[in-house]
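**Q** Task: produce atomic coordinates for the following.
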Amino acid sequence: MEQDQVSMTVEGYDGEEAIMEDAAGSETDEHFARFTGMVNIGEESREYEGLKKAFLAGMKEHARDTQVIAIYKNSLSTLPMKARFATFKAFKDVISHKNGGQGNANIMCAWYGGSKEEITQIVSHGFGRYNGQSHGVGIYLSPTNFLLDGLEASRADENGMRHILLCKVIMGKMEVIPAGSKQRYPSSEEFDSGVDNLEAPRRLVVWSTFMNSHTLPTHILSFRAPSSTTLLMNRIGEIRNLGFVSVTALHLTMVKFLGPAKGALISRTYDDFVKRRVTVVQLLQTVRQIAGDDQLLLEIFKSSMDKRVARSSRRTCTAQAAAELRRR
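**A** Purely as a prediction, here's the structure:
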């Protein structure tokens, strides 16, 4: 099979490594005995340093408390891996041609967090399920500058380590998918993938029908970092900064975004909070579990805040109009 080079560009890492070339470093260690085809990159290599730098940059304020343990590279040493690479390359060429020529496949690097077991299955067999539905139903990956969004799905293994996949993603021509959409396919032949925002996307949405043709896992990073609880508390801090949101406004917005069933669950949870049966941390943890997506949760709170501000503005305008009539 031709050893075609696909460039790797990650913030903080400008090297162009051939995916098909032999990866530098030792054979897979005992922690990844089941990660068939992955090899350990030596810490002295430029590739290791570039990826580590990019990863820690994405960790932002958590970087100093994060330790990169190892970085593993997809060496494409098995027949299924070679087949998936060939499929990825073929679709890259198809999308590029469809969109007007070479370079228009719009390949991006993105992170995918998960448990050790899930990442094992993805590397060995490919993606088997969608992991998001806040902006359409598909595989959600996080751009390099929003690493923390994808990190929350990672889980510590039996050794206390967490793992995250770095993938190449064929995005092609992207379309904006509104929050709450149940879209599962491109809206037309014009588009190839979805995002939540064209200018600064936090979610790269690969439709489930393309999940193993438009994504190519290239590296696994193993690390130790603050727990998901710590990361959640940061999200809670963001939500608290939005101010108070009434139960009624939040419930109505939840129903709009999530549907009546989940909206009713949210309402019951807030009733427990009002009756002091749960704490604010327990409340937001439950809401997060029901919503299934932290950024969607923030959008729901913001939407509720917007409604409150709009109602306040209407009341102010009405009062001003009444005062003007009295003056007349």
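**Q** Could you use CA atoms for every contact and neighbour count after this?
**A** Fine.
**Q** Which residue ranges of the stretch 51-200 of the chain form strands?
**A** Using DSSP state E, counting those that start in this stretch, the strands of the stretch 51-200 of the chain run over residues 67-74, 107-114, 138-143, 162-170, 174-176, 193-195.
**Q** now these as CSV including mean neighbour count and distance to residue 248?
**A** Compiled in CSV, those are given as follows (neighbours: other Cα atoms under 10 Å; distance: least, Cα to Cα, whole Å):
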stretch, mean neighbour count, distance to residue 248
strand 67-74, 20, 44
strand 107-114, 23, 34
strand 138-143, 26, 31
strand 162-170, 25, 38
strand 174-176, 19, 29
strand 193-195, 26, 30
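**Q** and for comparison, fold this next one:
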Amino acid sequence: MNTGRAHRPQDKRRYPPPSGINHRLHTATARESCANRGIPTSVGLYRGTSEMAVPESGVLQGFPHDKVLRVEEGCDEFISIKHRFYMSIGSLAQYCPLVALQRLRCTADQMIARTEAFKHQSKLLSEKYDGEPNIQDGLYGSSKVGIIQIINHGFDVSALPEDGGYFGIGLYITPEQVAINSVMSSTVDVDGLRHVLLCRVILGRMEEVIRGSGQSQSSSKQYDSGVDNQQFPTRYIIWYPHANTRILPQYVLSVKVDFRSRGLQKQPRTQPITPWMPFRALLSELDKFLPKPTMCRVWRYHCQFLERKITRQELVFHLRQITGDKILIAALRSFQIKKFGAEIAAFLKGKKKK
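**A** Predicted coordinates for the structure are as follows:
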């Protein structure tokens, strides 16, 4: 199912990299950017799972060097985004590795203008709803040329959605929880990569849009955006007049999708010693005890586990080395207390109904 409107660029020209670009300069800039954000660059290179015709440093071919910056795989920024992406696609991570990450440059003139417009819209909706503009993360998939057009010129709001506008005539953004939908709706480029934008999206108050309604704007002033399902959203609908002011692209994720290897890379999975404590819950608890750089080390090994590069036993071994048993025990106890409290609350709620 196509969950986003594929971009229809009017300009079919190719976008060669500017002449005279020194890729070493871009690598140094990336390191400096990570350092400025407090992110260590000496943690080692974390290579992707696919052998690609992709340079180890510098912006991917075709992307504007003055508007995007390659984030190095050894950088904690890369690991943080990669882990978020893998957590959203779950067991599909071994078939959809993130092989490159590029950040839109905050210093580019157009990016500065977009950011200011985004802040202005956020302020307006904050005043409208007493400080809660409802800003979420979302993804937008398109072709490589379409992504480059968006970076250079913004979202195209002149064409009808290619899926027929089943949920209104607007721009469809995929919630981060169902990121795989955006990846699969994007177009494969000549290198076998699919490219998606990770964006911040101002949603405000959402209204559920009826399939096939042909809606092109909010039904009343009390709503600011649309959604296909309030309880289990798979599409955020941003109406065209607000597409370039309420959507702020931040990263380009380049993913290699290969389901042909399904079953070939599987490793025997042993039963966990503590089945009542899933890794997702454990990592959530550890995040409360550990500083961000240490959590990035944990996420690095968890990414390798999700890619089936290491076994569960190896992951547990690395966790114990990084956190120490005291922290692990504290996280386990915290989870137990929360679980016990939830069970008691459910019991009392059921008792009241009787």
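**Q** Got a TM-score for the pair?
**A** Overlay of the two chains. TM-score (TM-score structural alignment, normalised by the length of the first structure): 0.59; 208 aligned residues with a Cα RMSD of 2.5 Å.
**Q** picking that back up, so which of the strands of the stretch 51-200 of the first structure is nearest residue 38 of the first structure?
**A** Across the strands of the stretch 51-200 of the first structure, residue 38 of the first structure has its closest neighbour in strand 67-74 (4.8 Å, Cα to Cα).
**Q** ok so, going back, quick one: which of the strands of the stretch 51-200 of the first structure is nearest residue 184 of the first structure?
**A** Among the strands of the stretch 51-200 of the first structure, strand 138-143 comes nearest to residue 184 of the first structure, with 6.7 Å by Cα to Cα.
**Q** Show me what the closest one is packed up against.
**A** Using 3 or more Cα pairs under 8 Å, 6 or more residues apart in numbering; DSSP states H and E as the contact test, the elements touching strand 138-143 of the first structure are strand 107-114, helix 147-151, strand 204-207.
**Q** Centre of the chain to that strand, how far?
**A** 5 Å (Cα atoms, centre = their mean, to the nearest Å).
**Q** whereabouts in the second structure does it align?
**A** Alignment of strand 138-143 of the first structure against the second structure: residues 170-175, by TM-score structural alignment.
**Q** hmm, who's touching the matching stretch?
**A** With contact meaning Cα atoms under 8 Å, 6 or more residues apart in numbering, stretch 170-175 of the second structure is reached by 3-5, 137-140, 157, 161, 181-182, 216, 233-240, 243.
**Q** follow-up on the earlier one: mind putting the strands of the stretch 51-200 of the first structure into a markdown table with distance to residue 285 of the first structure?
**A** Formatted as a markdown table, the strands of the stretch 51-200 of the first structure follow (distance: least, Cα to Cα, whole Å):
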| stretch | distance to residue 285 of the first structure |
| --- | --- |
| strand 67-74 | 26 |
| strand 107-114 | 19 |
| strand 138-143 | 21 |
| strand 162-170 | 21 |
| strand 174-176 | 28 |
| strand 193-195 | 26 |
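**Q** mind checking which of the ones you listed is nearest residue 295 of the first structure?
**A** The minimum distance between residue 295 of the first structure and the strands of the stretch 51-200 of the first structure falls on strand 138-143, with 11.8 Å, by Cα to Cα.
**Q** orientation of that closest one relative to strand 162-170 in degrees?
**A** 100 degrees (axes from the mean of the first three to the mean of the last three Cα atoms, to 10 degrees).
**Q** Just give me how far the host helix or strand of residue 27 of the second structure sits from the chain centre.
**A** According to DSSP states H and E, residue 27 of the second structure maps onto helix 23-36. Computed by Cα atoms, centre = their mean, the chain-centroid distance of helix 23-36 of the second structure equals 22 Å.
**Q** Ok, stretch 130-145 of the second structure next?
**A** Taking mean C-alpha positions (Cα atoms, centre = their mean), stretch 130-145 of the second structure and its chain are 10 Å apart.
**Q** who's in contact with it?
**A** If you take Cα under 8 Å, 6+ apart as the criterion, stretch 130-145 of the second structure is touched by 4-7, 9, 14, 122-123, 125-126, 147, 172-176, 179, 182-189, 194-205.
**Q** let's go with 6 Å and repeat that
**A** Outside stretch 130-145 of the second structure, the residues within contact range by Cα atoms under 6 Å, 6 or more residues apart in numbering are 6-7, 122, 125-126, 173-176, 182-183, 186-187, 196-204.
**Q** Same question for stretch 305-312 of the first structure.
**A** Outside stretch 305-312 of the first structure, no residue touches it (Cα under 6 Å, 6+ apart).
**Q** Can you mark which positions in it are buried?
**A** Residues of stretch 305-312 of the first structure classed as buried under the neighbour-count rule (16 or more other Cα atoms under 10 Å) are 305, 307-308.
**Q** roughly how far apart are the nearest residue to residue 144 of the first structure once chain neighbours are set aside and residue 291 of the first structure?
**A** Excluding its sequence neighbours, the residue lying closest to residue 144 of the first structure (Cα to Cα, 6 or more residues apart in numbering) is residue 110, at 5.6 Å. Counting by Cα to Cα, to the nearest Å, the separation of residue 110 of the first structure from residue 291 of the first structure is 23 Å.
**Q** ok, now residue 186 of the first structure?
**A** Taking Cα to Cα, one finds residue 186 of the first structure at 24 Å from residue 291 of the first structure.
**Q** what about those two, which has more around it?
**A** residue 291 (21 against 17; other Cα atoms under 10 Å).
**Q** Any figure for the gap between the nearest residue to that one once chain neighbours are set aside and residue 266 of the first structure?
**A** Nearest residue to residue 291 of the first structure in three dimensions, chain neighbours excluded: residue 297, at 6.4 Å (Cα to Cα, 6+ apart). Residue 297 of the first structure is 11 Å from residue 266 of the first structure, where distance means Cα to Cα.
**Q** Please say which of these two ends up with more neighbours.
**A** For residue 297 of the first structure and residue 266, the more surrounded residue by other Cα under 10 Å is residue 266, and the numbers stand at 25 against 22.
**Q** element containing the nearest residue to the more buried one once chain neighbours are set aside?
**A** Once flanking residues are discounted, residue 266 of the first structure sits nearest to residue 287: 6.3 Å by Cα to Cα, 6+ apart. In this structure, residue 287 of the first structure sits in helix 280-291 according to DSSP H and E.
**Q** so that helix matches what in the second structure?
**A** By TM-score structural alignment, helix 280-291 of the first structure lines up with nothing in the second structure.
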